[in-house]
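1. Sequence isn't available, so here's the structure alone:
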């Protein structure tokens, strides 16, 4: 009986400490920032333009994180013109990691932006996406959004 009275506070203390640690890890994961570092035209044809998108993830915390996937969409004048994704990203503590991927933007979805691209040699794009960061067994969603201009 006496041992039970000693074990109960110890178990409660361990549970509270674990919950606080997990909460700190989750809130730190939400502070990971994702930025569009660079968008460059990698190639073009009569029906599409291929864009090289470089995304950088910055982890200011002292925790190591991994993300199974990151998905993002590219929008021109509120019309979705392309999708991109990155898989299996590792983000060490207090670091900045950059990853690149190629994606195709089809002219049929570009509309007015195609005219700007042809006449002005540039187009403004919005990149919106989410990254699912693994915190122990809990996926934490990190959202990002950025506006970029690409030039021919």
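-> That came through fine. Here the structure is a predicted model, which is why all the values come from computation and not from measurement. Residues are numbered from 1 along each chain as shown.
2. Could you use CA atoms for every contact and neighbour count after this?
-> Noted.
3. Contacts only, for residue 126.
-> 74, 75, 76, 145, 146, 147, 148 (Cα atoms under 8 Å, 6 or more residues apart in numbering).
4. gap between the third one and residue 112?
-> What that stands for is residue 76. Residue 76 sits 9 Å away from residue 112, going by Cα to Cα, to the nearest Å.
5. More neighbours: those two, which one.
-> Shown here are residue 76 and residue 112; by other Cα atoms under 10 Å, residue 76 has more neighbours (20 against 11).
6. and the residue nearest to the more buried one when sequence neighbours are not counted, which of the three is it?
-> Closest residue to residue 76 apart from its sequence neighbours, by Cα to Cα, 6 or more residues apart in numbering: residue 125 at 5.2 Å. Under DSSP: H, G, I helix; E, B strand; the rest coil, residue 125 falls in the strand class.
7. One more: the one 3 residues further on?
-> Three-state assignment for residue 128 (three-state DSSP): strand.
8. Below is an additional structure, to be compared with the one above:
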């Protein structure tokens, strides 16, 4: 028997990016006026949703909080960059080198930022990089079993 190929489940490695986003949001919203702090906490889901899936009201709140904080704008942009990389390679059978190159571009964007939360998430992704890349190359997931 050969060596098994370990494949990271996509849900499990993607959530590190969302956790980092939430950590930044929670840290930043503490500096907001009381109303905005409470409303931002209440509307936290708008940061996770894809922009095209937001209602008009949700878009308004998202833009409001992104205007209040450069750090929120930056972490939201990084989350969207990660999502774009993920979406591009999720559905197509691409070469491992293409997936790797896109991931490296994302790493570089995070490294140039001052967001320690995202840097910590990237450190975790780097530790699991072969398994993450395998999830795109082989396309297997245990989502149906866990779901």
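-> That came in fine, so what should we check first? Values in this document were obtained by computation on a predicted structure and should not be read as measured data.
9. TM-score of the superposition?
-> The TM-score (TM-score structural alignment, normalised by the length of the second structure) is 0.26; 65 aligned residues with a Cα RMSD of 4.9 Å.
10. Which pair of the contacts of residue 126 of the first structure spans the longest distance?
-> The most widely separated members of these, counting by Cα to Cα, are 76 and 145 (13.2 Å).
11. re the thing from before, which of the contacts of residue 126 of the first structure has the largest number of neighbours?
-> Most neighbours among the contacts of residue 126 of the first structure, by other Cα under 10 Å: residue 74, with 22 neighbours.
12. That one touches residue 125, doesn't it?
-> Yes. Look at residue 74 of the first structure against residue 125 with Cα atoms under 8 Å: they come within range, at 6.5 Å.
13. What segments of the first structure are helices?
-> 2-30, 112-119 (DSSP state H).
14. Now do the same contact list for the nearest residue to residue 52 of the first structure once chain neighbours are set aside.
-> Leaving aside its chain neighbours, residue 52 of the first structure sits nearest to residue 102 (4.6 Å; criterion: Cα to Cα, 6+ apart). The neighbours of residue 102 of the first structure, taking Cα under 8 Å, 6+ apart as the test, are 50, 51, 52, 53, 84.
15. next one: residue 102 of the second structure
-> residue 85.
16. SS state for it?
-> Taking three-state DSSP, the label given to residue 102 of the second structure is helix.
17. Please report the distance of it from residue 86 of the second structure.
-> 9 Å.
18. Does residue 104 of the first structure touch residue 49 like I think?
-> Yes. Look at residue 104 of the first structure against residue 49 with Cα under 8 Å: they come within range, at 5.8 Å.
19. the more surrounded of these two?
-> residue 104 (19 against 15).
20. quick one: contacts for the more buried one?
-> 48, 49, 50, 51, 82.
21. can you rerun that using 6 Å?
-> Going by Cα atoms under 6 Å, 6 or more residues apart in numbering, residue 104 of the first structure touches 49, 50.
22. Residue 30 of the first structure now?
-> Residue 30 of the first structure makes contact with residue 142, according to Cα under 6 Å, 6+ apart.
23. Nearest residue to the middle of the first structure?
-> Taking Cα atoms, centre = their mean, the centroid of the first structure lies closest to residue 131, which sits 4.0 Å from it.
24. Without its sequence neighbours, what residue ends up closest to that one?
-> In this structure, residue 131 of the first structure finds its nearest non-sequential neighbour in residue 70, 4.2 Å apart by Cα to Cα, 6+ apart.
25. what separates that neighbour from residue 3 of the first structure, distance-wise?
-> Distance from residue 70 of the first structure to residue 3 of the first structure, by Cα to Cα: 50 Å.
26. swap in residue 38 of the first structure?
-> Taking Cα to Cα, one finds residue 38 of the first structure at 62 Å from residue 3 of the first structure.
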